[in-house]
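Novice: take this sequence and fold it.
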Amino acid sequence: MGIFRIDPLMLKLIITVLLASFLPARGNFVDFFDWLTTAAIALLFFMHGAKLSREKIIAGGGHWRLHLWVMFSTFVMFPALGLLFAWWHPLDLSAEIYTGFLYLCILPATVQSSIALTSLAGGNVAAAVCSASASSLLGVFISPLLVGLVMNVHTDMPGGSLEQIGKIMLQLLVPFVIGHLSRRWIAGWVERNRGLISQTDQASILLVVYSAFSEAVVNGIWHRVGVMTLVWIVVGSLGLLFVVLAINVTAARLFGFNRPDEITILFCGSKKSLANGVPMANILFPSAAVGIIVLPLMIFHQIQLMVCSMLAQRYRKAGEKLAAQHKASNSKPAVMESQK
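Specialist: Coordinates of the predicted model:
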């Protein structure tokens, strides 16, 4: 079935990890890739800023109850579940893998896939654009703070210092703001070259992953991560995703949101950004730890796409069925009237 195909980015990530496993960067190449990775991260967030349209954000910005819940789900509920998961230790995983799960829980939502799935399912697209974009922007501030507040307490990873937050602002936020302010000059070019920009985004992520896994391979990541560890990461990712999806659907119905808004809450409040998470991890954590910390995020990314794609198709089919029933019920009085 089409919904279970591996997305192209995930396939490229697997190839990149294999390349780093057999041909990791060593010696003088490490410094070169460090410089190249920093430049790629800056370019990635410059493009994110350049793609962000203020008009679309304003169009969906008035739905404050929906946005409030999405932000609560992304930056409060998810981290709370991550803390519970790390404290409970229900699976046979190392402390570093649990650190990776906790890290993915504090990240912002995806932008492109959240909007695309909301549109496919028949949700409130304008609100999805606003929520997903706001989550991505706020994540540059909130996620590093959550790393400092949450992860320092439960791990030995240094992450909350002012120096690291300053590096986040310099490498992520400053290029983002410059890109957004440049829209008045480059907006037309951005719209005409979205395919090229998407490829640049992917290339930046792949470069960061190669650099991170090269360091991890040199430090013996595959001696610590076996097949059963990967299986348990898949199990943990599925469990975490289903809990969040269930809570978001229940909350949307409990608080009286309509069907399009429920769809938006489901897809914007239940996903985590690989595009933000990998570069941020490269800044926040020691080089030797980045590869193993982003491993749960990479697996969760693929699982969320597969599961949410399946849900989007179910919502779309249900919406088409409701529309057909509504059309049929509206046509009955007209037929009866004509028979009279």
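Novice: from now on I want contacts and neighbour counts done on CA atoms only, so please keep to that.
Specialist: Will do.
Novice: let's verify the closest residue to Pro260 other than its chain neighbours: helix, strand, or coil?
Specialist: Excluding the flanking residues, the one nearest Pro260 by Cα to Cα, 6 or more residues apart in numbering is Gly123, at 3.8 Å. Recorded secondary structure, Gly123: coil (DSSP: H, G, I helix; E, B strand; the rest coil).
Novice: distance of Gly123 relative to Ile142?
Specialist: Gly123 sits 27 Å away from Ile142, going by Cα to Cα, to the nearest Å.
Novice: repeat for Phe213
Specialist: Taking Cα to Cα, one finds Phe213 at 26 Å from Ile142.
Novice: of the two, give the one with the bigger neighbour count.
Specialist: Between Phe213 and Ile142, counted using other Cα atoms under 10 Å, Phe213 has the larger neighbour count: 29 against 18.
Novice: so that one touches Val17, yeah?
Specialist: Yes: if you go by Cα atoms under 8 Å, Phe213 and Val17 touch, sitting 6.4 Å apart.
Novice: what kind of secondary structure is Ala109 in?
Specialist: Secondary structure, three-state DSSP: Ala109 is coil.
Novice: for the closest residue to it other than its chain neighbours, give me its contacts.
Specialist: The shortest distance from Ala109 to any residue other than its chain neighbours is 4.4 Å, reached at Lys272 (Cα to Cα, 6+ apart). Contact analysis of Lys272 by Cα atoms under 8 Å, 6 or more residues apart in numbering lists Leu104, Cys105, Leu107, Pro108, Ala109, Thr110, His301.
Novice: another one to check against the first:
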Amino acid sequence: MSQRLAMFADPMIAVLLVATLAGFLLPASGGAREPAQLITSLAIFVLFLVNGMRVARAEIVTGFVKWHFFVPLLLFVFGAMALMGLGFARLAAAVLPPMVAIGFLYLGTLPSTIQSAISYTTLAEGNVALSVIGAALINIVGVFVTAPIFAALGGGAMAQIGSDAIIRIGLILILPFAIGQAVQGWTRQWVIERKAKIVWLDRIVIGIAVYVAFSGAVEQGLLSMFGAAEWSALLGLVLAFLLVAKLAAWIASATLGFALPDRKAFLFAASQKSVAIGAPLAAILFAPEIAGFVIAPLLLYHLLQLIIAAPLASLLALQQD
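Specialist: Now for the predicted structure:
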């Protein structure tokens, strides 16, 4: 019971709430905006440097060996979920501001969240090894493909996707990750031994990115644009997107003929979306006055997936082959 309750006490929820409230109450605007953006970029660089150190190269190699599981997983995450995001973006455009509606497309193109996927697969008594490798592989691929897929499906007009954005992604995301991979032979054990402390690096960097994003949105009038009806519509659409994603992933895993433990791993690796990639990438792709609107669906999705996934995983643990 204590393990299940712990799922509801994820510190990331508190970090996101504090960062969002700080953006609303004390936005980094005017002369503070440029230093805040610089701090965000530096923090994201450090985060992806550490990510490169801790993702074992052997996990990437294993992804190619077990292609019958990982290829469908990648196609679901970056294909089916992206198309779902496009559909929900069009639905949202009828009731929400365009900058928020496009956030559903952005949400659909993002990779899975590693820690969440692994935790809930473990709780559901699924194939944890597949979940670990699958979530890690998806996140690596996501760094390279999320922005191009988002642009191809029609979001490029809102994001700053051009040569400058490609250079920023290369310098702030890919370069530090590559450096981390290159030096992980000397640093990975050091990172693993400090896992409990380093996980707070993830949370702090995400919090900074969310704070800066919402600061820009508040400066552009987010509070005056959104009333109770708009917030209700956003919540309802995000909840529907999450439920459709879960159901589609479960049906897809059954159609593919996976064993029950593998289906559980597929479910959580395919449908848990990553704010750890989404918030930093949004800070690179979108202008500060746009980013806060775009990540609003992602933040709600992240919160709801934590609330729903824990009882779902507990129910799945009762199912055995």
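Novice: got a TM-score for the pair?
Specialist: With the length set by TM-score structural alignment, normalised by the length of the second structure, the two chains reach a TM-score of 0.92; 318 aligned residues with a Cα RMSD of 2.0 Å.
Novice: how about Thr110 of the first structure, what's its match in the second structure?
Specialist: Under the alignment (TM-score structural alignment), Thr110 of the first structure pairs with Thr113 in the second structure.
Novice: how far away is the closest residue to that match other than its chain neighbours from Ala310 of the second structure?
Specialist: Using Cα to Cα, 6+ apart and skipping residues adjacent in sequence, the residue nearest Thr113 of the second structure is Ser274, 4.0 Å away. Ser274 of the second structure sits 17 Å away from Ala310 of the second structure, taking Cα to Cα as the criterion.
Novice: what's the answer for Leu171 of the second structure, then?
Specialist: From Leu171 of the second structure across to Ala310 of the second structure, the span is 37 Å (Cα to Cα).
Novice: more neighbours: which of those two?
Specialist: Between Leu171 of the second structure and Ala310, counting by other Cα under 10 Å, Ala310 is the more crowded of the two (23 against 14).
Novice: the more buried one contacts Ala6, doesn't it?
Specialist: No: applying Cα under 8 Å, one finds Ala310 of the second structure not in contact with Ala6, separated by 9.3 Å.
Novice: burial of Lys56 of the first structure, as a residue count?
Specialist: 16.
Novice: check contacts around it.
Specialist: Lys56 of the first structure sits in contact with Ala126, Val129, Cys130, where contact means Cα under 8 Å, 6+ apart.
Novice: and the second one, what helix or strand is that in?
Specialist: Val129 of the first structure belongs to helix 125-146 when elements are defined using DSSP states H and E.
Novice: what span of the second structure lines up against that helix?
Specialist: Taking TM-score structural alignment, helix 125-146 of the first structure hits residues 128-149 over in the second structure.
Novice: got a list of what the residue nearest to Lys264 of the second structure when sequence neighbours are not counted touches?
Specialist: Nearest non-adjacent residue to Lys264 of the second structure, counting by Cα to Cα, 6+ apart: Gly126, 5.1 Å away. For Gly126 of the second structure, the contacting residues are Leu260, Pro261, Asp262, Arg263, Lys264, Ala265, Ala317, by Cα under 8 Å, 6+ apart.
Novice: on that earlier part again, hang on, isn't the residue nearest to Thr113 of the second structure packed against His302?
Specialist: Yes: contact criterion Cα under 8 Å: Ser274 of the second structure and His302 qualify, at 7.4 Å.
Novice: from Asp92 of the first structure, how far out is the aligned residue in the first structure for Met81 of the second structure?
Specialist: Matched to the first structure by TM-score structural alignment, Met81 of the second structure sits across from Phe78. According to Cα to Cα, Phe78 of the first structure and Asp92 of the first structure sit 21 Å apart.
Novice: try Phe4 of the first structure
Specialist: For Phe4 of the first structure relative to Asp92 of the first structure (Cα to Cα), the value is 27 Å.
Novice: what's the answer for Leu11 of the first structure, then?
Specialist: For Leu11 of the first structure relative to Asp92 of the first structure (Cα to Cα), the value is 27 Å.
Novice: ditto for Gly159 of the first structure
Specialist: Computed as Cα to Cα, the Gly159 of the first structure to Asp92 of the first structure distance reads 25 Å.
Novice: pick out whichever of the two has more residues nearby.
Specialist: Gly159 (24 against 12).
Novice: any idea how far the more buried one lies from Thr37 of the first structure?
Specialist: Gly159 of the first structure sits 19 Å away from Thr37 of the first structure, going by Cα to Cα.
Novice: Ala334 of the first structure too?
Specialist: When Ala334 of the first structure is compared with Thr37 of the first structure (using Cα to Cα), they lie 65 Å apart.
Novice: between those two, who's got more neighbours?
Specialist: Neighbours were counted for Ala334 of the first structure and for Thr37 using other Cα under 10 Å; Thr37 has more, 23 against 10.
Novice: please pull up the equivalent of that one in the second structure.
Specialist: Under the alignment (TM-score structural alignment), Thr37 of the first structure maps onto Thr40 of the second structure.
Novice: what's the local residue count around Leu312 of the second structure?
Specialist: That count, for Leu312 of the second structure with other Cα under 10 Å as the rule, works out to 13.
Novice: need the contact partners of the helix or strand where it lies.
Specialist: Take DSSP H and E as the rule and Leu312 of the second structure turns out to sit in helix 296-317. Residues from elsewhere that reach helix 296-317 of the second structure (Cα under 8 Å, 6+ apart): 4, 7-8, 13, 16, 100, 103-104, 107, 116, 120-121, 123-126, 234-235, 238-239, 242, 264, 272-275, 278.
Novice: same question, stretch 32-52 of the second structure
Specialist: Contacts of stretch 32-52 of the second structure (Cα under 8 Å, 6+ apart): 28, 171-174, 176-181, 184, 191, 201-202, 205, 208-209, 212, 280, 283-284.
Novice: what's near enough to touch the residue minimising distance to the centre of the first structure?
Specialist: The centroid of the first structure falls nearest to Ser273 when counting by Cα atoms, centre = their mean (1.7 Å). Residues near Ser273 of the first structure by Cα under 8 Å, 6+ apart: Leu107, Pro108, Ala109, Thr110, Val111, His301.
Novice: right, I'll leave it there.
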